[in-house]
Every structure is written in structure tokens, then in C-alpha cells.
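Visitor: model this:
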Amino acid sequence: MEQHRQNQRMPNRRDRPTGPRQPETNNALTPKDIIAILRRHVWLIISLTIIGFMIGGVSWFLLLRYSPKYSASTFIKVLSPAEKDPTAFGRGMATKDVQFGYRQSIAQLIRRPSNLSALLKRDKIQDTKWFKQFGEIKDKRLGKALKDLKKRFGVFADRDAEFVVVSMSCGDAKEAALIVNEMAKMFIATQGTTKRKEVAEKLARFNEQLARLEANLSAAERAMDEVRKRWGFMDLEEGSFESTTTITLNRLELEQNELFLEISEIAATVERFEEQVAGPIPTQVSQQIERDPIMLNLGQQLSAMEARLAGSLTKLGENHRVIRELQEQKKAIEQERELRRIEISERTRQANLNNAKDRLTILQDKYEQLEIIRKEAEATKRDYDLAIVQYKQRLAIRDERKERLNEIKRSIEKLKIMHDDPETPKVQFVGDAPVPLEVSSPKWQVFFPGGIFLGFMIGVGISFLIELLNDLVRTPRDVGRFLHVPLLGVIPDADDDDNAYDVDQFQVLRLAPYSFVSESYRRFRTNLKLSNAETNAKAFLISSAAAGDGRTTVAVNLAMAFVTENKKVLLIDANFWKPNLHTIFKENDSQDAETEQYESEFGLSTLLAGLCGYQEVIRPSGTEGLDIIDAGLLPVNPAELISGPQMEQLIKHQRQIYDYIIIDAPPVLLVGDVKTLAKYVDSTILVFNAATTRRGIAIRMVGELRTADANIAGCVLMAVKAMKGGYFAEQFKLYNELQKAQMAHSV
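Guide: Down below sits the predicted model:
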């Protein structure tokens, strides 16, 4: 059965889960990181801030005593750039932006190099101490003075007020005011002369235009007289009434139209009368016939005859001779009456027809005469219209020249007023600049806060520079940000723990079990177990990048942490170059020379070389549950021994006996044995020292182990300082309070 357990093969490493991998993290600084950096370097920042305050104060005092500056200023009032009508009340207005732009242009004019050079040539300016300080050579002195004046002389256009501020700074208060006043007066005078010269030039041009327009106006009036004489019309002036020719033509056309209508009516009457002559007697003619005296007499006779006939017929009968005579007389009267009616009808209709024809002839003759007169009027009207067109053309030319002449006269009057107007230059001198009573520079309100701010910013900059130049793996965040390896434990620096600072760190878990350092190892043990819960890992390899990183300390204390859980642990020292376990775990203090010889002869090297068995190399550590295999003598070929089958058989065999096997390996970057050992164990644990391990070395170590297909369970960060704003700043305080509470409760 024992042989069967020894021959069991280790599980396939590629089938085991490699443990949780931390997510990629952003390398940018977070607000929390920035605050932590500032807290860690708070005293540096405070010191530099105080130094900056002192430097600012000293600079202010020295400048105030040896190089004070006085600033004098005055105002130049800038009027609205809108053209003002001098004949009207009020002032021309412009928009606020236009006025501000005009003030800016005035400010630029004041600062022109030509104005500055002209200012320097004035006698009062050349007599100042400020001007004399630039030497005696005229050309060089003017150049230096101009260069210095550009720096010290300022012109500012106020946006809300109608002023341009002119200022000057120099070492003498009176000279500063003098320079400002001289510039303001010189510019006002120059601007007034320039503007009045411009007005005078405009006035001369307008007078020339006035003379030309008067000559052109006389020529236009002569052309109008020529049109009137040529056509013979004197009523060509445009007015509200029509001309005589037009009125006559309109009257003739109206009479002709009325006559045409009358002719049409007469022609229709003639046609109607012609139809009546050939047709039945119309009603009107019948009425005229009935009114004829003869017809009336015959009608009376006929009525009397009918009455007589009716009376005789009753008495005599129809066949009586008298009756027949009366009937014949009646018939004769009726025939005569009919003949008279026909005669009157024919005569009346013919007379009406003849009268209508005569009227038609008269009207037609009159229409022809009107047509002749109308054509003559139309010809006259055409001549009149042509004359009107020519006259209006010349009249428009005359009116245009006359209006232009009036405009020129008004403009000349305005320019004459503007030439003598004091507001023509658009700038006015408000008053002399007062002599400044206080220095303008230096001001303590600037130097003291400026020194404080500068010192503070330099302190902050140096703090961040220190942090950026420091490439150590110092914090858990550095592990996650740069290495991307699961962090299993963070061990604080023992100097920060009052309970562990004077204790042997190899056995701090046993000697100071209630210290925060010991609690950190126990937390590391718990995290390791949780990360390997699924794989049930039992063999662990502990390694670091370089010697002195705390690799052996972590291995020993991890073994102690497992032992406190009543686990059986085998601790193997595989560092042939610098073994430590034989000095940490001694059998007893009274060992003799023979025992020392035994310790030096038996160890892992002799076991791998086949010079001894397991029982000879495994020894107790002095702590129950913890056994040790020392490194033994340094072999000639350590790499070959590590890669041989004996090492793999050792781990397989002891896996059946011990709950955990912990191997203290040499540094990864110094020897290649670690890569071989990593193949025999379940998981590899890396140790980074916050005080010595650099990021590049740590990244290289992780990369080489992953290239060798090592199962990296995680890492441990050793010797982490409790920095201000760091990882353990509050942890120590809370843990100490908790320990005090537990001890009080246990008592």
C-alpha cells in the first residue's frame, strides 16, 4: 500500500484551474490616489508653502525698498463715432459694440509707435530721470526708452464707460503723472488737428462740386426753354391740370362718340320706318289717323247713320227701300272713311321716313367734320406729348442737379459748423492725472499670496514627481495596476507594529501572536486556502525576485499559520545558495560538534544525490506539527539535482504524510531552479517587498514563471509601510482597539 502511494502520479498541471485572475485595472490616477499622495507628502508641501511665503515676503520688501513703481492714469473721453448733424439737436447714437470698437481703435492709435516716438522727443519727457537713465547717446537712448515705454505705458478701452484709460508706471510718481498728461494732451491736440484738416479738405471738395453743379443747373434750364420755343407750347410745366390740347382732344372724342351713337339710333329709326311703309299701319299712325278732323266728322256721320238705320230697321224692316238707301249711305261713308285712313297712313309714314333720312344725312356730315377736327387735334397732341417727354427729361435733370446743389449747400453749412465744433476730434481731455500717493508695485497682496501659491504648487509638483519616479511595488494597488496577479496577503512593516517591532520576524506568529503582523499572516493563510479550495492544493513553492525580499520569512510564518490549525506541515529549504532554515530552527542550544557535523552532512542536497533517505533529512523544528528539511551542503550541480526524479518523488511521497508542503525556493531571477520546482508543486506564491522590489523586476519574474507554465496562486506584499493615506493607516488603529477590547473582555 505504501509503495502504491509512492507511485501515484501528481495531477496534470494543465488540468488544474489557475485561480482567480484580477481584472485589468486602469493605470490612471484616481482622486483617491491623488489625495493619498498629498497626505503622504503633506509636510513637504507645508514646508515648501512656508518657504514660498517667506520668499514672497522678502521679494516684496526688497522691491519696495530698492525698486518701487508708481502708476499714474488719466481718462480720455471718447464720443460716439456716429456722424452728428450739427443743425439738429441731440447726438448721433451708435450701438454699444460699435462704440466699444471705436474706443479700442482710439487706444490703438494712442499706442502707435509714431505717437510714442513723438512723446519721447518732447522736452519735458527728455528732462525726466526716467528718460535720462537710458544713457547719453541719442539714438540708443531713444531706442531703449521706446522699448521700455512700450512695457510701462498702457492704454485700456473701457467697455461700459465712454473712456479710454491712459496709464504709466515708473520709479518716480511725479514723472509717471507727467508722462501720462503729456501723452493725453499731445494726442488730443494731434487728433483735433487731424480731424479739422479732414473737415477742411472735405469743405474744399464740396465747394468745387458746388461750382460745377451751378453751371450744370443753368445749362439744364436753358435746355428747357429751347424745348418750349421749338414746339410752341407754353403749358409744358407739370401740374395738377391737363393741358389745353389734351382737353380739346378729349372733348372732340366725346362729341364724336355721342354723335356716333345718335347716328346709330337714326339709322335704326330709318330702317324701322321703311318696314312700317311696307307693312301694316302701326299703332302710333292709327292714333294719329283717329285724331284727323275729317276722320272724326266721318265717324260722327257713321254713328248717326247707324243710329238712324237702327231706328228705321225696327220700324220698316230689312227689305224696305229706305233701309236699303240708308245701308248704301252707310257703306259709302265707311268706304270714304277707309280711303281717308289709307291716305293719312301713307302720307304720315312717308313723312316720318323722309324726316329720319334727312336727320341721318345731317348727322353723318357733322360726324365727318368732327373726324377731321379730331385728327388735327391728335396730331397736335402727339407733338405735345413729344414735347412733354423732352421737357420732362430736361426737367428731371434740372431737378436732380437742383437737389444735389441743395444737398451740397447743406453739407457745406454742416462742415463749416463741424470745423469749429469742439467735439469734432471725437476725443476730449477729462483732466490731468493726479500724482500717485502709493506704490503700484510691489504689492503685498500679490507677493505673499503668490509666494504661498507658488510654494504650494512646487510642493505638490515635487510630491507627484517623487511618486512617479518611485517604481517600487509599494501598495496593493500597485500589484493590481502593474502585475495583474491575485493578492493573497499584505504584511505590514514590523517597525509600524508596536507588538512586533522587536520580535524575530521569522517566528513572529509564534512569538507575537496578537500583533497585527501575525494577523496579516493568518489572513494570508485564509486567502490561500480559499483560492485553492477547488483544487485542494497541498504543495506550495515560495519564491521572490531577489534575495532579502522576505521569502523565507513568508514561508516560515505560513507554515506556522497552518500548524496553528493543527495541520501537519513539512518545510523544505531548497535554496542551496543561501539556506536559512537551519539557523532559524535549531534542535537545541546544547548541541555538540557531532550534531553540527550531522546537520552539515544531511539535507536536501544529500537526499537528491541519493546519499541518504527521508528519515535522515526530515527533522523536527521544535514546534509540534512542523518538520524541516534543511538545504544541506551546497552541491556542485544543484540544477541537475532539482530537475532529477528524486525531487518529484520526494514531494509525491511526503504529500501522503503531511497536510501541507512548503518549499522555500531561491530567487527566480538569480537561478533557474525555481522554474523546475514550480512544475512539482500545486501552486507558486510570489513574494514582493515594498521596500526593495521594483516594478520592472516583478513584472519580469511573473512573466518568466508564466512562460514556464507555473501555476501562480498569487502573491504576498511584504514590509508595507503605514504611510499617511496608505493601506494600514487606519488598520493599525482599528486592530489595536479591537485587541484592547478583547483583552479587557477576557480579563
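Visitor: please count neighbours and contacts with C-alpha atoms only from this point.
Guide: Fine.
Visitor: what helix or strand is the closest residue to residue 433 other than its chain neighbours on?
Guide: Leaving aside its sequence neighbours, residue 433 sits nearest to residue 74 (CA to CA, 6 or more residues apart in numbering; 4.6 Å). Using DSSP states H and E, residue 74 falls within strand 70-78.
Visitor: to compare against the first, here's another:
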Amino acid sequence: MDKSIQRAVNTPVTPVGPRSAAPPVALMGATGTAMTPKEVMGILRRHIGMIVLLTMLGLVIGGGAWAVLRRTMPRYTARTHIEVMPPIQQDPTQISSVQPNRDIYYQFRATKAAQMTQQNMLQELLRNDTIRNTNWYRQFTEADSTGAGGEAEAVRKALRNLERNFRVTAPRDLTVIVVSMRCAESREAKTIVDTAVRLFLTEQREQARRDISAELAERRNQRDSIRRALDTIEQSLESIRAGTRFARLNLTGRTNFRDYMDDKMADIEQRFSLYDSERGRLESIIETLRNRATAPEFDEVVREQIERDPIARQMRANIATMEPILERQLARFGGEHRVVKETRAALEQMHADLAYRQNEIAEIFRQSDYRNAQDQMTALTQQLDTVTRQLQEAQNEYKEIDRVRAEYARYEIQREEQQRLLEEMNMLIEKLNAMYSDPTIHKMRAAGLA
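Guide: So this is what the prediction gives:
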């Protein structure tokens, strides 16, 4: 039982006198306002009939009103839902699934729900013959049957009714869009909901396919451009092969390949090095032979050649034979004898002939060696000039083939790049075709009829 609240009351001050036996005023008020359980039960017993009567009367009035409204203005709600898949463009060639972000997923569902209740979608729904044949739509046309203006007014009223009774929601914790419609007839509510879902899914599917078709057209144009570039590159490669005398232009991946030009260059450079070193050797020999040919005295090499001359050797032998004869004649006849003089003259002539022969042999030897060395130098110089010219031609040829191969390799790199792009483009087109054929291209699927 609730306790009474004691309040302070300003009472006038009474004179002090004899205390009466009556209870205080505050105590009397507190005792009078408090109710006991017995008093409460007494009140309920006295009014139980009224309580039951009013309750029954309320039930009867409410039930009757409900029955009248059900008969005169019934309200039925048809409800269905659309399954929304994650907004991820998944590769159709792969089976693995990707978990989307929950906030993005919800935002995607909310966007789809908002699109379904847009003005153009509701107008498209009202233009559908199935909806126009319903009693729900006829109630607006019967009220406004005055021609074109009446039709527009009927559409406006129907739109207003749809805005009140047509609901599309996207619950955060679910992966569906809930579509509901409330109207007087359950069958028509179901028809409106099913038609709205069908039209919306069809429009979304066609929109997604239009986007895919536009992208497919762009990708096909890109593929045709890549193919034309490949044809141009192939023509350039064929032109390079036809316009050069060199072979083996494709050296891609042949890191250890030794071309015939490498062998040719190595052979010419080896011969050039050999001839150049031989020329240096001949130059030193010619300088030595020139000094030997112009020297006033014979060196050891010339004297050795003179000693080897058989005629001079015979002449020395003859002189050696005549000298004993002259000595014997001098001893026998004296120095003034005719025979001695003839022998002495002959011996002197033999010495003169020997000296002349030695000088002649020395000059012949020195000049012949010098001229032979010069002739060798001339021949070697000609050979060196020939090799130098061949080396220059080989170097120019090597540069030319290197330039041709570099140009050929550049076109090959472009061809490989274009082929790779063509393969990627074909793969992308195949994926887009698979996506175009996908019935759930619009990332939605009807869960069933209302």
C-alpha cells in the first residue's frame, strides 16, 4: 500500500489552552484518504457489471466495425522479395566466391530498392496492360473519364496511391529486397507486386545487357584494331625479309648463337692482324737491308756470302796455286825475268779479278736481298690493303645486318605485344559474352510469386 505523503501546512497559531481530546487535522486527513484492500474489492463488486458490459460492448462495436470495413473497404497486402547478389563483377570462368563488404552490399540493395520506386518505374508499371485491366486502376479511371486530361489525372491519382501503398525496402540484415502492395483485393495486390517485380527485373536485365553490349562493341573494335596492327607488323616483317640479302634475322632467345658474320669477321680480323705484324717485321728487315746496301764496308753476313761463292773460291784456289809458282820463279830467275814478270802480272790480275768478283757478289747479294724485301713489302701491302678493304666491307655489312636485325627484333617485340593484347582481348570478350548470357547479369533474382 502506498504511503501517504505528509505535507507541511502553515496553520494559525492558537493560544495555549487546555488540550482537547480530538485528533489533529493532518492525522485525520491521512486516515480518510487511505483505502484498504477490502474497500477496493467492494468497489469492484459494485461496478463489475458495468465493467463487463462496457468490455462486451467494446468488443461488439469493434468487431462489427471491423466486419463492415472488411466488407466495404477491405485491405490486403501482397508481399514478395527479390534476392540480391553481391555487387561484384566476378570472373565467370572461376568458381571461387568473393565476400563483399557489408556496407557496400547494403548500399547496393538500398540503391536497387530506390530505383524500383522511382517515378519512371511507377509510370512504366501503370502503362502495363495487366495493371490497367485491374479494378484497382479502373477506380481511378472511372472517377476521371473525361478524355486525355482525365487519363492524366487517373495516372496522377494512381501514382499517389502507389506512393502510399507500394513499398520497397532493403533490410540491412538480409540479402533481399522486400516488395509489398496493399489494396482492396488480394489477387490484384498479388498481380501488382508480381508485375512490378517482373518489369523491374526485366528493365534491370536489359540495362545491364545494354551496358555489356556497349562494352562488347568497344572491345570488338579494339580487337579489330589490334588485328590490323598485327597485319601491318607482319607486312613490315615480310618487307624486311624480302629487302635484305641476309638470313637468320630472328635471333630471339639465341644468346649463345654465333652467326656466320661473326666467323667471317673473326677470320678477316685474324688475317689483318697477321699481315699487320708481318708488315712490321718486313719494315725492320728492309731498314736493316737498306743500311747494309748503303754501308761502305761489308758486314759479316755479306762476307759469309762472298766466302760461299764457288767462283771466288776457285779464284782463291788459283791464286793460292800461283803464289808458290811465283816464289819458285823468283828464286830461280830473279825479279827482272820476263817469266817472273808475266807470272806476277797474272797473279795481280787474279787478285784484281777476285776483288772485282767479291765486290760484284757483295753488291748482288745486298741489292737482291733489299729488292726482295721491298717486293715482299709491296705484296704484303697489297694483301693488307685487300684485307683492310674486306674488313671495312665486313664491318659495314655487320652494321647493316645488325641494323636490319634490330629493326626486325623491334617489329617482333611489337608483334608479341599485339598478340598478347589480342589473346587478352579475346579472353575478355569471351568473359563478356558469358556475362551477357548470364540470367543474373543484373545481380538480382526473383524469389517467387507474391
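Visitor: report the TM-score for the pair.
Guide: After superposition, the two chains reach a TM-score of 0.52 (TM-score structural alignment, normalised by the length of the second structure), with 289 aligned residues with a CA RMSD of 4.4 Å.
Visitor: thinking again about what came up before, what residue of the second structure matches up with the residue nearest to residue 433 of the first structure?
Guide: Per TM-score structural alignment, the equivalent position to residue 74 of the first structure in the second structure is residue 80.
Visitor: and the next helix or strand past the helix or strand harbouring residue 348 of the second structure?
Guide: Assessed by DSSP H and E, residue 348 of the second structure sits inside helix 338-437. Reading on from helix 338-437 of the second structure to the C-terminus, the next helix or strand found by DSSP H and E is strand 444-446.
Visitor: let me see the ranges of the strands in the second structure.
Guide: With DSSP state E as the criterion, the second structure has strands at 76-84, 166-169, 176-183, 444-446.
Visitor: I'd like the distance from the first one to the chain centre, please.
Guide: So that's strand 76-84 of the second structure. 45 Å (CA atoms, centre = their mean, to the nearest Å).
Visitor: that one vs the first structure, mean deviation?
Guide: Strand 76-84 of the second structure, aligned to the first structure and superposed, deviates on average by 2.4 Å (mean CA distance after the TM-score superposition for the first structure).
Visitor: what's the answer for the shortest one, then?
Guide: Following superposition, strand 444-446 of the second structure is found to deviate from the first structure by 1.0 Å on average (mean CA distance after the TM-score superposition for the first structure).
Visitor: contacts for that strand?
Guide: With contacts defined as CA atoms under 8 Å, 6 or more residues apart in numbering, strand 444-446 of the second structure is touched by 81-85, 197, 201.
Visitor: change it to 6 Å
Guide: 82-85 (CA atoms under 6 Å, 6 or more residues apart in numbering).
Visitor: circling back to that earlier point, the residue nearest to residue 433 of the first structure - how many residues pack around it?
Guide: 22 (other CA atoms under 10 Å).
Visitor: wait, isn't it in contact with residue 185?
Guide: No - at 10.8 Å, residue 74 of the first structure does not count as touching residue 185 under the criterion of CA atoms under 6 Å.
Visitor: now for these two: what residues contact both?
Guide: With CA under 6 Å, 6+ apart, residue 74 of the first structure and residue 185 have no common neighbours.
Visitor: on that earlier part again, so which of the contacts of strand 444-446 of the second structure is the most crowded?
Guide: That'd be residue 84 among the contacts of strand 444-446 of the second structure, by other CA under 10 Å, with 23 neighbours.
Visitor: who's in contact with that one?
Guide: 175-176, 443-444.
Visitor: equivalent analysis for residue 78 of the second structure, please.
Guide: 180-181, 189-190, 450.
Visitor: and the counterpart of residue 155 of the second structure in the first structure, how many neighbours?
Guide: Residue mapping for residue 155 of the second structure onto the first structure gives residue 142, with TM-score structural alignment as the criterion. Residues contacting residue 142 of the first structure under the criterion other CA under 10 Å number 19.
Visitor: and what of residue 50 of the first structure?
Guide: Using other CA under 10 Å: residue 50 of the first structure sits among 17 other residues.
Visitor: and it, how far from residue 62 of the first structure?
Guide: Remark: distance between residue 50 of the first structure and residue 62 of the first structure (CA to CA, to the nearest Å) = 18 Å.
Visitor: out of everything not next to it in sequence, what's closest to residue 358 of the second structure?
Guide: residue 306 (6.0 Å).
Visitor: how many neighbours does the one you found have?
Guide: The burial count for residue 306 of the second structure: 21, using other CA under 10 Å.
Visitor: map it onto the first structure.
Guide: So, by TM-score structural alignment, residue 306 of the second structure is left unmatched.
Visitor: so which bit of the second structure is the strand or helix carrying residue 38 of the first structure matched to?
Guide: Secondary structure assignment for residue 38 of the first structure, by DSSP H and E: helix 31-40. Alignment of helix 31-40 of the first structure against the second structure: no match, by TM-score structural alignment.
Visitor: so how far is that helix from its chain's centroid?
Guide: Worked out by CA atoms, centre = their mean, helix 31-40 of the first structure lies 33 Å from the chain centre.
Visitor: can you pull the buried residues of it?
Guide: 36-40 (16 or more other CA atoms under 10 Å).
Visitor: same question, stretch 358-369 of the second structure
Guide: So for stretch 358-369 of the second structure, counting by 16+ other CA under 10 Å, buried means 358-359, 361-363, 365-367, 369.
Visitor: of these, closest to residue 110 of the second structure?
Guide: residue 369 (111.0 Å; CA to CA).
Visitor: how about the closest one, nearest residue that isn't a chain neighbour?
Guide: For residue 369 of the second structure, the spatially nearest residue (CA to CA, 6+ apart) is residue 289, at 6.8 Å.
Visitor: quick one: the one you found and residue 371 touch, right?
Guide: No - Residue 289 of the second structure is beyond contact range of residue 371, at 9.0 Å (criterion: CA under 6 Å).
Visitor: of these two, who's got more company?
Guide: residue 289 (21 against 15).
Visitor: residue in the first structure matching that one?
Guide: So residue 289 of the second structure corresponds to nothing, using TM-score structural alignment.
Visitor: residues near the corresponding residue of the first structure for residue 430 of the second structure, how many?
Guide: Residue 430 of the second structure maps onto residue 413 in the first structure, with residues paired by TM-score structural alignment. By the measure other CA under 10 Å, the count of residues near residue 413 of the first structure is 14.
Visitor: how much space between residue 107 of the second structure and residue 39 of the second structure?
Guide: 62 Å.
Visitor: ok, the two, which is more surrounded?
Guide: residue 107 (15 against 11).
Visitor: what about the first structure, which residue is the most distant from its middle?
Guide: Note on the first structure: the largest C-alpha distance from the chain mean falls to residue 321, namely 140.1 Å (CA atoms, centre = their mean).
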